[in-house]
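Asks: 3D model of this:
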Amino acid sequence: MTPIEGFGAAAPDASRPMRADARRNRARVLEAAEAVFAAEGVGAPTEAVARRAGVGIGTVFRHFPTKEALLEAVLVERMRALVEHARRAAEDDEPGAALFGFLERVVEQTATKHAFADALSGAGVDVTEVVRDVRAALLAAVDALVARARAAGAVRADVGGAAVVAVLVGASHAALWAPDEPTRATAVRVILDGLRHAP
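Replies: Here you go, the predicted structure:
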């Protein structure tokens, strides 16, 4: 990835801690990017992100020298949010409801995640490498969530984290192929219901 022309500085040195105002600006840019890309798609201009964040375009490029760098950061932040959601859900008093609520949230985000991944892949970015660490954290969090739901008798005894992830992939593809929202909801429910413990 090449820095945007006119803002050719390298990405901020990760070994040096950012000042508090720089951290706030970076967080604002990420929050704005999440909202703009969700509303307008990943093709939305970086200038729209800067406007929503209330910062200059130079501030955006100081933190994210390329559009791809910004997309990478938003994708990773979305996955980190899922990790935190899974960890909180694993502490819920109703493990079964917590697990299925988490799975439904993941499926709801599928289309957006695919859009980010497709845009990055199209720019020559190795998406697998970008999300490697956060993906490992997510799988560990899902394992813990599934283990609690299984211990509570909410899911089948033969279901583990890897099986749930495989089911999620199937449910996510079904959601993308469904022609309308009622069909999507039914298809996803049918697939996820296969994880439930049969009385």
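Asks: hey, let's count contacts and neighbours off CA atoms from now on
Replies: Noted.
Asks: now for the longest helix along the chain, which elements pack on it?
Replies: Determined from DSSP state H, the single longest helix within the chain is helix 67-89. Applying 3 or more Cα pairs under 8 Å, 6 or more residues apart in numbering; DSSP states H and E, one finds that helix 67-89 contacts helix 20-40, helix 95-108, helix 110-122, helix 132-151.
Asks: surely residue 176 touches residue 111?
Replies: Yes - the pair residue 176 / residue 111 is scored as a contact, 6.6 Å apart, by Cα atoms under 8 Å.
Asks: thinking again about what came up before, measure how the longest helix of the chain sits relative to helix 110-122, angle-wise.
Replies: Angle of helix 67-89 versus helix 110-122, following axes from the mean of the first three to the mean of the last three Cα atoms, to 10 degrees, is 140 degrees.
Asks: residues in contact with helix 67-89?
Replies: 1, 30, 33-34, 42, 46, 64, 95, 98-99, 102, 106, 113, 116, 120, 123, 130-131, 134-135, 137-138, 141-142, 144-145 (Cα atoms under 8 Å, 6 or more residues apart in numbering).
Asks: now these: which count as buried?
Replies: Buried subset of the contacts of helix 67-89 (neighbour count, 16 or more other Cα atoms under 10 Å): 30, 33-34, 42, 46, 64, 95, 98-99, 102, 106, 113, 116, 120, 131, 134-135, 137-138, 141-142, 144-145.
Asks: for residue 128, see how far away the residue nearest to residue 52 when sequence neighbours are not counted is.
Replies: Spatially, and ignoring its direct neighbours in sequence, residue 52 is nearest to residue 32 (5.6 Å; Cα to Cα, 6 or more residues apart in numbering). As defined by Cα to Cα, to the nearest Å, residue 32 lies at a distance of 25 Å from residue 128.
Asks: neighbour count: the two, which is higher?
Replies: Taking neighbours as other Cα atoms under 10 Å, residue 32 and residue 128 compare with residue 32 leading, 20 against 11.
Asks: one more sequence to fold, the one below, so I can look at both together:
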Amino acid sequence: MRADARRNYEQLLEQARIAFAEFGVDASLDEIARRAGVASGTLYRHFPTRLDLIEAVLGKQIAELVALGRDLLTGNDEFDALTTWLRATLTHGLTYRGVAAAAMNTALEDRMSSWHAELFEVGTALFVRARESGVVTAGVDEVDVLKLVGAIAWAAQDSADQADRMFTLLVNGLRYAG
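Replies: Below is the predicted model:
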């Protein structure tokens, strides 16, 4: 990809991320192109369909969450590493209104499954590390907690304060109190 095409692509992804966070995944594609400083045709050349753009934005965000998790695996504070990653995962889940409906589209189903597997892999690694160090209650199932984070994002999608309160309850329940 030429440097200017790469720049346009990245600017479209960034502006789509912002617009999806503001207006949901049904945000105006023409407005995204305008914000990116390109013509609508440039957007459609890179992303022929809305679903292509959603997939690209989500793919980038998932890759960032996975990279964050892997980086946190090397930190000294296992509980902080786990809760930092869970908080980032919650923030991601709160960001994109309408993404669940878009994800139900069969065209994204396989990709979503792959993304979930990547997230569960790094989340499990963070949990195992925290459990082995004794900072997380032994009986906690990481799959349950990861699903709870998703449930918090869904239940509190219109209230960051509510999401924060529910997340705090979850985190307090994870910490080993022995």
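Asks: can you calculate the TM-score here?
Replies: Their TM-score after superposition, calculated using TM-score structural alignment, normalised by the length of the second structure, is reported as 0.85; 178 aligned residues with a Cα RMSD of 2.3 Å.
Asks: and residue 110 of the first structure, how many neighbours?
Replies: 17.
Asks: quick one: stretch 88-100 of the first structure aligns where in the second structure?
Replies: Counting by TM-score structural alignment, stretch 88-100 of the first structure lines up with residues 71-83 of the second structure.
Asks: thinking again about what came up before, map the residue nearest to residue 52 of the first structure onto the second structure.
Replies: Match for residue 32 of the first structure (TM-score structural alignment): residue 15.
Asks: next one: residue 72 of the first structure
Replies: Applying TM-score structural alignment, one finds that residue 72 of the first structure aligns to residue 55 in the second structure.
Asks: measure its match to residue 16 of the second structure for me?
Replies: 11 Å.
Asks: just residue 95 of the second structure next, same as before
Replies: Per Cα to Cα, residue 95 of the second structure is found 12 Å from residue 16 of the second structure.
Asks: same question, residue 126 of the second structure
Replies: 30 Å.
Asks: wait, what's in contact with residue 138 of the second structure?
Replies: If a contact means Cα under 8 Å, 6+ apart, then residue 138 of the second structure has 131, 176 as its contacts.
Asks: ok so it is a helix residue?
Replies: No - applying DSSP: H, G, I helix; E, B strand; the rest coil, one finds residue 138 of the second structure to be coil, outside a helix.
Asks: what residue of the first structure takes the place of it?
Replies: Match for residue 138 of the second structure (TM-score structural alignment): residue 157.
Asks: separation between its match and residue 151 of the first structure?
Replies: From residue 157 of the first structure to residue 151 of the first structure the distance is 8 Å (Cα to Cα).
Asks: need the three-state assignment for the equivalent of residue 167 of the second structure over in the first structure.
Replies: Under the alignment (TM-score structural alignment), residue 167 of the second structure maps onto residue 188 of the first structure. Three-state call for residue 188 of the first structure (three-state DSSP): helix.
Asks: in contact with the match of residue 32 of the first structure, which residues?
Replies: Contacts of residue 15 of the second structure were listed using Cα under 8 Å, 6+ apart, and they are 32-33, 35-36.
Asks: buried sites along the match of stretch 88-100 of the first structure?
Replies: Here stretch 71-83 of the second structure shows 72-73, 78-79, 81-83 as buried, counting by 16+ other Cα under 10 Å.
Asks: farthest pair within those?
Replies: Using Cα to Cα, the two most remote members of the buried residues of stretch 71-83 of the second structure are 73 and 83, lying 11.9 Å apart.
Asks: about what we covered before: roughly how far apart are the match of residue 167 of the second structure and residue 58 of the first structure?
Replies: 43 Å.
Asks: the more surrounded of those two?
Replies: residue 188 (23 against 14).
Asks: need the nearest residue in space to that one, chain neighbours excluded.
Replies: Counting by Cα to Cα, 6+ apart, the residue nearest residue 188 of the first structure is residue 171, at 5.3 Å.
Asks: the one you found -> the second structure?
Replies: In the second structure, residue 171 of the first structure lines up with residue 152, judged by TM-score structural alignment.
Asks: how many neighbours does the counterpart of residue 146 of the first structure in the second structure have?
Replies: Counting by TM-score structural alignment, residue 146 of the first structure lines up with residue 127 in the second structure. Using other Cα under 10 Å as the criterion, residue 127 of the second structure is surrounded by 25 other residues.
Asks: same thing with the one 5 residues further on?
Replies: Using other Cα under 10 Å, residue 132 of the second structure is surrounded by 12 other residues.
Asks: same check, this time on residue 173 of the first structure
Replies: The tally of other residues near residue 173 of the first structure (other Cα under 10 Å) stands at 15.
Asks: tell me who's in contact with it.
Replies: Residue 173 of the first structure neighbours (Cα under 8 Å, 6+ apart): none.
Asks: any idea how far residue 26 of the first structure lies from residue 172 of the first structure?
Replies: 30 Å.
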